[in-house]
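Student: Predicted structure and sequence below. I'll ask about it afterward.
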Amino acid sequence: MGDCLIVGGGVIGLSLAYELSRRGMGVTLVEQGEWGGQASSAAAGMLAPLKEFTAPGPMLDFGMTSLAYYPQWAQELEEFTGGDVQLSLEGLLTVALDDGEQAQLAEKFRWQKDAGHSVHFLTERQQLAEVEPLLTDKAQAAIYSPYEGHINNRMLLRALVTACKLQGVVLHSGCVVSGIAVKGGKVVGVDSSLGPLRAAHTVITSGAWAGVMLDLLGVSVPVRPVRGQIAAVSSVGIPLRTVIFGTTGYVTPKKDGKIVLGATEDESGFQREVTMAGLASILNGVMPYVPALHSAAFLEAWGGLRPATADGKPLLGPVPGWEGLSIAGGHFRNGILLSPATAKWMADYLEKGEREQLAPFLPARFVTEENVSAHKMG
C-alpha cells in the first residue's frame, strides 16, 4: 500500500493519520505550527448536522454518517490513549424567539421529520423548561434534537496526537513546507524546513491554507479563511445542561466547567485576533436566550480560521492531473463533526481506490486535468 505524507496537523490530518496507520500504512504528518493550532482548537466542538445543514443533500448525509461513527470512534480513542474526549450526545435546542423565527423552524422541522430524523417540535413553555430550565421565558418554540451534541475539541486533539504517536505515525510540528516535490509528473512529497520529505502519496489537510499549498503547484482551489471568534464563561452558578442555538449565537455547556459561546463569521484574511466588535457580537447574541449568563464570570476568548469553499462543500480526493496528490479540506465550521467520516472515506480511497462516498466532494468540480496540463506545459 505504500506510505503517505499528510500536510496539516488539524483534526482532519490527525484523524486521517490515525486511520491510515491503523490500516498498516506508514504515515508522516507535518504541521507548520502546533497540533490543531488553527480552526480545530478554536472550535466549539459542535456535533449538530441537523442544525448546521439547512436542506437534505450530500452535506447532511455526510454529517449524519459522521455523527453515527462518533460514539464508537470516541470510545476506541479513549480506550487506546487513556484520555477523555468528553463526548456528549445528549441533545440540543434550536430556539425561536418570535413568530417569524417560529415559522422558519416549523418548516425546517417538517422536512427533517419527513426525512425520518429524530426531532421534536416544542411550543409549550413546560416542554421547553423540561429540556432546559435556564432557557428564556421569551422562547416561543424550539426544535429538540435528542441525539446531537458536542465534544471537547481540545481533548479530542490531544487524544488524536497521542493515538498517532502510539500507532507509530512520524510527527513533525513546527515544520514549514516550502514546495511540493514533483518527479516525472508525479508528486513525490514536499520540500520543508526539515529538508526533503518523500512518500508514495501526499495529502493536503492544511485547512484554510490548502489553497496556498496547492498554489505551489499552480493549482487553484477556492478555499479561503473565514475567522470565527468564540468566548467562554464559567458555569459556576449557571447549571446549563443543553446546547442552545439561536439566530444570533449558540451556548454550549462543557463538562470542564466552561460554557462556550459563539460565534462570529468574518472575512479577515489570515488575521486570528479577537476584536471588540466580535466579542460584543458574541455576548450580545447569546444573552437573550439564557438570561442567567448576565452574571457569568468571563474566562477567555479566542479566534480561528475556518476553511470555506466556494460551494460550501469540502474538497476530498485526488487532485486532477497530479498523480500521488490528494486533498482533504474545506470543512468550514464542521471539521470536528466530519473528521471520523472524512478519515474513513479518504482511507478507503488511499487504501483501495474507492471513490463512491467522495463523489459529491471531489476536487475535480473545481480543478480539471486540462487546466493542470496547460499549467504544466506553460
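Tutor: Thanks, I have the structure now. All of these numbers come straight from a predicted model, not from anything done at the bench.

Student: alpha carbons only for contacts and neighbour counts from here, please
Tutor: OK.

Student: where do the helices sit along the chain?
Tutor: 11-22, 39-42, 49-52, 58-81, 99-114, 125-131, 153-167, 210-215, 276-286, 335-352, 369-377 (DSSP state H).

Student: which strands and helices sit next to the fourth one?
Tutor: Looking back up the chat, that one is helix 58-81. Contact partners of helix 58-81 among helices and strands, from 3 or more CA pairs under 8 Å, 6 or more residues apart in numbering; DSSP states H and E: helix 49-52, helix 153-167, helix 335-352.

Student: how about a cut-off of 10 Å?
Tutor: Helices and strands touching helix 58-81, as assessed by 3 or more CA pairs under 10 Å, 6 or more residues apart in numbering; DSSP states H and E, comprise strand 46-47, helix 49-52, helix 153-167, helix 335-352.

Student: and here's the other structure:
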Amino acid sequence: MLDTQTFGNDLKALGFDFYTGVPCSFLKDLINYSINECDYIAAVNEGDAVAIASGAFLGGRKPVVLMQNSGLTNAVSPLTSLTYPFKIPVLGFVSLRGEPGLSDEPQHELMGEITGEMLDLMQIKWDILSPIEHVARTQVKKAAEFIDKQEPYFFVVKKGTFKKEKLMKDFTVNNKNKNKQGKIAEDQMPTRYETLSAINQLKDDKTIQLATTGKTGRELYEIEDAVNNLYMVGSMGCVSSLGLGLAYTRQDKEVVVIDGDGSLLMRMGSLATNGFYQPKNMLHIILDNQSHDSTGGQNTVSNNVNFVEIASANGYENSFYVHSLEELQMRIVDWKKEKGLTFLYIKITPGSKENLGRPKVTPAEVKARLKRFIN
C-alpha cells in the first residue's frame, strides 16, 4: 500500500495542489489528504468536477480530479467536449470498482470491465497506479510530463492502494443570502444579442466572460472577439462550474458567467456547489428564452422554474430578477463595486441573429490567449 501522505506530498512537489471530485471508498484517503493539505472543491457530480478543474487550470493551477469509475460515465461530456477541444490537461484518479475476479456490487460489474476501454476511447493516456512507492513515484513523474504537454492523464486505482489518512478538518457552511428580489415589473424581453451587448459594454481589464454552449458564445463572438472571452463549444451545463474553478483560484479577476435556461437545467446541482464555496468575484447571469435555441427552438422545461428562489436557496449571496437591460447594467455595476456571489436572471426573446457565424478562432487558441490574459 502507498503511504498517502508521502504520495500526496510527491504530487504537491510536482505542482498538483488543487483537487476536486466526488468521493469513492477506494479514494477516500487521498481525498482526506487533499482536504487536509491542499485546496479541495467537493463537486456534486463528476462532470462538474472536470469543469471545475478546467477552470482552475485556466487560473494557473495544476488540478487533480478524483472519481469512482461509475462517475467516469458522468464525466464523458466535459472530457470529450471541454478538455479535449480546449486542450486542458487534468490529472485524474478513477477507482476500479467491479474489478474482474473480485466480489463487488452488481452496479459496478460492467464498469469494472470497461473502465480502461472508456479511457482509451476518449484518447486519454492511463495506467494502473502501483501500490509500490518507488514505482508509483515514477508513474506520477511520467503523468506530469503528459500534463506539461497539455495532455490529460488518468490513474486507475484498485482497492487497498492507499493507507489510511484521517480527515483532520471539515468544511464550514457559509450561506449568506443577503439580498433577493423576484419579479416586480413587466419584462422588457430583449434579444440575446442586445443582452450580450449590454453585458459586454461593462467589461474591463479585470473581467473574464465565459459564454455558455451554442448561440450565446457565437453571438458574443460576433459582438466582440476579445482575449478575455471564452466560448463554450460543448459540455453543456458546465459553464458555471468552469467559472467556479477559475474564480476560486483567481480572486483578483472578475468572472462573469453567461448561462442559459437549458444549460443550467442540465446541471442545476452546480448551484449548490457555487453557493457553498461563495466565490465573491463570480457573477452568474441567466438568459432565459424558454427554448433550446441552438438546436431548433424546442421548449425547455423552465416555464415553472423560479431560478431566483433556487439560486438563493443554494447559498448565492445576491439573487435578482432583472426586467430590463438598464436594470441589468445597474446590477452589474453594483456587483463590480460590492462583489459577492451574485445571480442575475433575465427573460429574453427566443431566436437569434440572422446569418450567425461561428468563431474562427479554435478552442485551443481561445484557451491559450485567455491564459495569457489571466496570468
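Tutor: Okay, I see it. These numbers come from a predicted model, not from an experiment.

Student: Superposed, how do the two chains score by TM?
Tutor: The TM-score (TM-score structural alignment, normalised by the length of structure 2) is 0.24; 144 aligned residues with a CA RMSD of 6.3 Å.

Student: one step back: switch the helices of structure 1 over to JSON lines; also include mean neighbour count and distance to residue 28 of structure 1.
Tutor: Shown next, in JSON lines, are the helices of structure 1 (neighbours: other CA atoms under 10 Å; distance: least, CA to CA, whole Å):
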{"stretch": "helix 11-22", "mean neighbour count": "27", "distance to residue 28 of structure 1": "8"}
{"stretch": "helix 39-42", "mean neighbour count": "25", "distance to residue 28 of structure 1": "19"}
{"stretch": "helix 49-52", "mean neighbour count": "19", "distance to residue 28 of structure 1": "31"}
{"stretch": "helix 58-81", "mean neighbour count": "17", "distance to residue 28 of structure 1": "19"}
{"stretch": "helix 99-114", "mean neighbour count": "14", "distance to residue 28 of structure 1": "41"}
{"stretch": "helix 125-131", "mean neighbour count": "15", "distance to residue 28 of structure 1": "45"}
{"stretch": "helix 153-167", "mean neighbour count": "21", "distance to residue 28 of structure 1": "10"}
{"stretch": "helix 210-215", "mean neighbour count": "20", "distance to residue 28 of structure 1": "17"}
{"stretch": "helix 276-286", "mean neighbour count": "17", "distance to residue 28 of structure 1": "37"}
{"stretch": "helix 335-352", "mean neighbour count": "22", "distance to residue 28 of structure 1": "14"}
{"stretch": "helix 369-377", "mean neighbour count": "12", "distance to residue 28 of structure 1": "27"}
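
Student: So which of those is nearest residue 306 of structure 1?
Tutor: Closest to residue 306 of structure 1 of the helices of structure 1 is helix 39-42 (CA to CA; 5.4 Å).

Student: Mind giving me the packing neighbours of that closest one?
Tutor: Packing partners of helix 39-42 of structure 1 (3+ CA pairs under 10 Å, 6+ apart): helix 11-22, helix 153-167, strand 223-234, strand 298-309, helix 335-352.

Student: Mind checking the ones you listed for the one nearest to residue 130 of structure 1?
Tutor: Residue 130 of structure 1 lies closest, by CA to CA, to one member of the helices and strands packed on helix 39-42 of structure 1: strand 223-234, at 22.8 Å.

Student: Quick check: next helix or strand after the helix or strand residue 257 of structure 2 falls within?
Tutor: Using DSSP states H and E, residue 257 of structure 2 sits in strand 254-260. For strand 254-260 of structure 2, the succeeding helix or strand toward the C-terminus, using DSSP H and E, is helix 261-266.

Student: List the buried residues in that next one.
Tutor: Within helix 261-266 of structure 2, the residues that qualify as buried are 261, 262, 263, 264, 265, counting by 16 or more other CA atoms under 10 Å.

Student: Name the nearest of the residues you listed relative to residue 299 of structure 2.
Tutor: residue 262 (8.9 Å).

Student: Could you report the distance from that closest one to residue 5 of structure 2?
Tutor: Computed as CA to CA, to the nearest Å, the residue 262 of structure 2 to residue 5 of structure 2 distance reads 42 Å.

Student: again with residue 243 of structure 2
Tutor: Separation of residue 243 of structure 2 from residue 5 of structure 2 (CA to CA): 30 Å.
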